[in-house]
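Trainee: Test case, fold it:
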Amino acid sequence: MDIKFGFADTSRELVIRVAGEQDAYLKQVNDALANNTQLEIEDEKGKKFIVRTDRVVYVELGSSSQHQVGFAGV
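Mentor: Okay, here's the model as predicted:
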């Protein structure tokens, strides 16, 4: 699943690919935004991210779909 953060005053986004349930991350993000605290997230490869929530404009949580590559014989 991908978590995409949009920040104020910049057109760049931060996309973190995580393993786990969407509802658990949704609660974690909502709590951090409501309390204006830092958000700590670990990605699929074990890298840790600390996101300051005071500049977050939007967060998009969703399943990343696997793109098929190549040709399929019918």
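
Trainee: Please make it C-alpha for all contacts and neighbour counts, starting now.
Mentor: Fine.

Trainee: Now do the helices in the chain.
Mentor: With DSSP state H, the ranges of helices along the chain come out as 22-35.

Trainee: Now show me the structure for the sequence below, then we'll compare the two:
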Amino acid sequence: MEIEIGIQNVARAVTFTTDATEQEVSETINAALAAHEPIVLRDNNGRTFIVPTDSLAYVIIGSQTKHVVGFGNL
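Mentor: Modelled structure (predicted):
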């Protein structure tokens, strides 16, 4: 699952891939927002991302797309 997090007053978004499901990521973010606590997510490489909820601009949760390799019939 690919995650993109926009942070206020930061030019570039934070993008990473995680094995968590869309529902797990959404629940983690919603729980942190409701409790006014930092959002804590882990990527596939074992890195931890901590984003203060006050600084959150947006979150895009998307599935990984499989890239087609080779030539298709036109």
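
Trainee: May I have the TM-score of the superposed chains?
Mentor: Remark: TM-score between the superposed chains equals 0.81 [TM-score structural alignment, normalised by the length of structure 1]; 74 aligned residues with a CA RMSD of 1.8 Å.

Trainee: Now for Val57 of structure 1: which residues touch it?
Mentor: Each residue near Val57 of structure 1 by CA atoms under 8 Å, 6 or more residues apart in numbering is listed here: 5-8.

Trainee: closest to Ala24 of structure 1 among the residues you listed?
Mentor: Ala24 of structure 1 has its nearest neighbour among the contacts of Val57 of structure 1 in Phe5, at 16.6 Å by CA to CA.

Trainee: so how far is Arg12 of structure 1 from the residue nearest to Glu13 of structure 1 when sequence neighbours are not counted?
Mentor: Spatial nearest neighbour of Glu13 of structure 1, chain neighbours left out: Gly6 (5.0 Å); criterion: CA to CA, 6 or more residues apart in numbering. Going from Gly6 of structure 1 to Arg12 of structure 1 by CA to CA, to the nearest Å gives 7 Å.
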